[in-house]
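1. Please find the sequence and the predicted model below.
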Amino acid sequence: MPVPPPIRKALGIYDRQMERLNQAIRQQIGYFDSIRVLPYNGFGASDGVWLKGRVLADDKVDAEQGDNELEKLANMFRRAHTDEVPEAQVRVSFGKRTVQVETSWEGFFDVDILPDESLEPEALWHDVDLELISPRPHVDQPTFRFRGEVQIPSNPRIGIISDIDDTIIKTGADTIFRQARIVLLNGPYSRTPFAGVGAFYRALQNVDGEPTNPMFYVSSSPWNMYDLFDEFFRAHDIPKGTIFLTDFGLDRDKFIAGGHDHKTRRIQRVLDTYPDLDFIFIGDTGQHDPKLYRELVYENPGRVAAVYIRDVHPNVDEERDAEVGRIAEELESEGVQMLRVEDTLDAARHACEHGYIEPADLDRVVEACRAEQARPDEPRGAIKRLASRFLA
């Protein structure tokens, strides 16, 4: 339920004033924790690349939390209560080009930078160097240099845009609190993706056995969870891509205002970046993916090759099933197939039939689906059960 505008405005003013007070104190006494620049995987083309990041003054939270439940709960709160650094100066270098950016009140920065001729033409991923110029903490910090990455596809056949929650990993993300319970209380190595997802996504990305096609992931989760998703993809051999998350806050464009508009905006920017590239959309029936993808198909005629929608609750929600069916019929009339699939293999077979993946890769998806077994999704242990009561 959206927060009424007057209340949201009042909370936003309070939030901003507290940020101003915190910054004033910091300007007087400085920082006594290490300051790190956290770059998020960017993307772009020959006419420009985009990179987002954040500057934080806190201890890094280990994505792999171990088996200690108290430690997991403590990490959950540390991740939720970050100490962002506003008005920090960050120098971003890409090839021979350099720009300097300033962080927002919540420590975020966005940078658009033009590539130069020094890039390796056949590589999909390219390094970006970042240096914290100011502020500098009072503690002994070994380095102020950090490294990010951006993907610039040179000869892609297709692009892939996928939801994360209940599309790659089962989260129960029909509510943000259930999503928080599943993701925050489980490390990347104690959760598993849906069977066959890693093999299928690798097949979609690869051309002649090499990573070639750009991958993009969208979620309604906050940016504080970025490291969890990034490490989860690494742990389960899901292709590296650009991940778009949400900035939770009290402003009108942030989480408390509700909605999934940020997904539409991010996906549209990707489509605009590659005007000559067709895309595959992958989502699920649990949230608003079918409606969102329908809107994007209408706004970008001829750009969407196929839409795969995972049915997270088959034969349970008849009303939602009927709605997804109607949307599929609408898109069919536009020349776009939207398939509602119960497992990864259904999508992989369709992709192979239409030339989006190779037959040999389909065989690998079949093998992966057979080999991978589902694990319990509910949290275990006293601490998890206690947290589940509040996050249910």
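-> On my side now, so go ahead.

2. CA only for contacts and neighbour counts going forward, please
-> Noted.

3. Now do the buried residues in stretch 220-236.
-> 220-233, 236 (16 or more other C-alpha atoms under 10 Å).

4. Just the ones of those residues in strands?
-> Taking DSSP state E, the ones among these that sit in strands are 220, 221, 222.

5. Enumerate every residue touching the first one.
-> Put plainly, it is residue 220. 245, 246, 260, 263 (C-alpha atoms under 8 Å, 6 or more residues apart in numbering).

6. Quick check: the gap between the residue nearest the centre of the chain and residue 149.
-> Closest to where the C-alpha atoms of the chain average out (C-alpha atoms, centre = their mean) is residue 243, at 3.1 Å. Residue 243 sits 12 Å away from residue 149, going by C-alpha to C-alpha, to the nearest Å.

7. How about residue 186?
-> Distance from residue 186 to residue 149, by C-alpha to C-alpha: 26 Å.

8. Of the two, which one has the most company?
-> Neighbour count, other C-alpha atoms under 10 Å: between residue 186 and residue 149, residue 186 has more, with 26 against 19.

9. Just the buried residues of stretch 76-86, please?
-> So for stretch 76-86, counting by 16+ other C-alpha under 10 Å, buried means 76, 78, 79, 82, 83, 84, 85, 86.

10. Closest one of those residues to residue 17?
-> Nearest to residue 17, judged by C-alpha to C-alpha, of these is residue 86 at 13.2 Å.

11. now the closest one, what's its secondary structure?
-> Recorded secondary structure, residue 86: coil (DSSP: H, G, I helix; E, B strand; the rest coil).

12. who touches it in this structure?
-> Applying C-alpha under 8 Å, 6+ apart, the residues contacting residue 86 are 23, 55, 102, 103, 104, 105, 106, 107, 108.

13. Residue 200 now?
-> 344, 348, 361, 362, 365.

14. picking that back up, just the ones of the contacts of residue 220 in strands?
-> Per DSSP E, the contacts of residue 220 map to strands at 245, 246.

15. Got another one to weigh against that:
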Amino acid sequence: MAASGGIKNKFLTWLRISNKPVVKVYRGYVQQEKAVLFGHVLRLSPLPRKKYRKNFWVNTFALLRLFITRPVQGATVKVKGIQQDVRYVTEKDGFFRLEWTPEKPFPPGWHPVEVDLITDYLGPDKPVATGEGAVYRSHPTQYGLVSDIDDTFLISHSANLRKRLRVLLTENAYSRDPFEGVVRHYQLLARAGTMPEAPNPFFYVSSSEWNLYDYILTFCEKNQLPDGVYLLSQIKRFREIWKTGQNKHVTKFARIVRILEAFPDMKFVLLGDDTQEDPNIYTSLVSHFPQQIRCVYLRRVHKNNEARTQVFVDQITAAGVPCCYFTHSAEAIRHSERIGLVEATGSKNSESR
């Protein structure tokens, strides 16, 4: 048995897979003085990627590794280093959500947080594993931004499973591209009605799985997209990889609702595309939160969905919320300037990244 275990451990090491308990902590946020942080406890998980090469087999293997996971249900996690005993018992998929009110309110900006995996046997002072994350307290700005990811700023072919898998398997976070002009638009939105040192908060809400968190984060950092909080979908196991991006979209609606309710005094800009259910979801959000939605942007990607999407666009504008259904980001930028959301910058270089 020991020899078998040794061979298994060596094989997993060669695959760069950890078979030790891991607390994966994501970015959280502060809502009305309450900190919210989430993550997963995993018994099997991929180690971070160190090198990026334009090699089909390397990229394919690196992507497949992201789905080699084994979530831990019923594990107890605790926020480290605070007086309150803030705990959570992980759900079936290993997910946890921690909420607490800091003794001293967090000032605006990012704040590191650690989460311990604890057991009754060892006690809270001897964690089995510790994960590092961060919570963001937004500046008191006028606007918040909620953006989809796939085919909104990251070219993904979400409407075609074969093409989506091909891109995921053959490219990497450094080799993939955003749509032309989209980074400029997002950077302008981050400064809309505020100053560079107090940017508007971004919430990236996607049907992509938590498996792709590091992949997406690396892509956004590499392309200088505004920093933000990521709210992704339920983690998937290796056997479910062919279902990537095909989550139930009702959960996406619920995640955005939580954001809007967390920041009731903030107006939001919604950014999505026409490949899946963004037009339907955003129309529903406008009907439920008409006073909180400043405007809606929908990228025109899937020709077969244009007529259906236009129906939703008409409903949004009829509710009194500006909506831009665009093909190129330069159109979206001009719309943002026209409605006074961002300062006019002129058309020069409007399609630059």
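-> Perfect, thanks for sending it. This structure is a prediction, so every number in the text was calculated from the model and none was measured.

16. thinking again about what came up before, just give the closest residue to the residue nearest to the centre of the first structure, not the sequence neighbours.
-> residue 217 (4.7 Å; C-alpha to C-alpha, 6 or more residues apart in numbering).

17. Tell me how many other residues crowd the one you found.
-> Using other C-alpha under 10 Å: residue 217 of the first structure sits among 22 other residues.

18. tell me the secondary structure for the aligned partner of it in the second structure?
-> Aligning on TM-score structural alignment places residue 217 of the first structure opposite residue 204 in the second structure. When classified by three-state DSSP, residue 204 of the second structure comes out as strand.

19. Over to residue 41 of the first structure?
-> Quick answer, by three-state DSSP: residue 41 of the first structure is strand.

20. what does it align to in the second structure?
-> For residue 41 of the first structure, the residue aligned by TM-score structural alignment is residue 27.

21. Without its sequence neighbours, what residue ends up closest to its match?
-> That would be residue 134: by C-alpha to C-alpha, 6+ apart, it lies 5.1 Å from residue 27 of the second structure.

22. can you pull the contacts of that neighbour?
-> Contacts of residue 134 of the second structure by C-alpha under 8 Å, 6+ apart are 26, 27, 28, 37, 110, 111, 112, 113, 114.

23. hang on, the last one in a helix?
-> What it means is residue 114 of the second structure. No - Residue 114 of the second structure: not assigned to a helix; according to three-state DSSP it is strand.

24. what about the strands in the stretch 251-392 of the first structure?
-> All strands of the stretch 251-392 of the first structure, identified by DSSP state E, counting those that start in this stretch, fall at 279-284, 304-310, 337-341.

25. Which residue range of the second structure does the longest one align onto?
-> Under TM-score structural alignment, the counterpart of strand 304-310 of the first structure in the second structure spans residues 293-299.

26. What are the contacting residues of that stretch?
-> Counting by C-alpha under 8 Å, 6+ apart, 151-152, 267-274, 278-279, 282, 286, 321-328, 332 sit against stretch 293-299 of the second structure.

27. could you measure the residue nearest to residue 243 of the first structure against residue 241 of the first structure, distance?
-> For residue 217 of the first structure relative to residue 241 of the first structure (C-alpha to C-alpha), the value is 7 Å.

28. Tell me which of the contacts of residue 200 of the first structure persist in the second structure.
-> Retained in the second structure: 344, 348, out of those (criterion both residues aligned by TM-score structural alignment, their matches' C-alpha atoms under 8 Å).

29. Quick one: the contacts of residue 200 of the first structure as CSV, columns for distance to residue 60 of the first structure and neighbour count too.
-> Converted to CSV, the contacts of residue 200 of the first structure look like this (distance: C-alpha to C-alpha, whole Å; neighbours: other C-alpha atoms under 10 Å):
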residue, distance to residue 60 of the first structure, neighbour count
344, 34, 24
348, 38, 29
361, 38, 19
362, 39, 21
365, 35, 25
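
30. Show me which pair in the contacts of residue 200 of the first structure is furthest apart.
-> Between any two of the contacts of residue 200 of the first structure, the greatest separation by C-alpha to C-alpha is 13.0 Å, found for 344 and 361.

31. just the helices in the first structure please.
-> Per DSSP state H, the first structure carries helices over the ranges 5-29, 69-80, 176-184, 197-205, 226-235, 261-273, 289-299, 318-333, 344-353, 359-371, 381-391.

32. Highest mean neighbour count out of those helices?
-> Compared across these, helix 197-205 shows the largest average neighbour count, a mean of 25 (mean count of other C-alpha atoms under 10 Å).

33. Stretch 263-273 of the first structure vs the second structure, average distance?
-> Aligned to the second structure and superposed, stretch 263-273 of the first structure gives a mean residue distance of 0.5 Å (mean C-alpha distance after the TM-score superposition for the first structure).

34. which residues in the second structure does that stretch align to?
-> Going by TM-score structural alignment, stretch 263-273 of the first structure sits over residues 252-262 in the second structure.

35. starting at the chain centroid, how far to the matching stretch?
-> Its chain's C-alpha centre and that of stretch 252-262 of the second structure lie 13 Å apart, by C-alpha atoms, centre = their mean, to the nearest Å.
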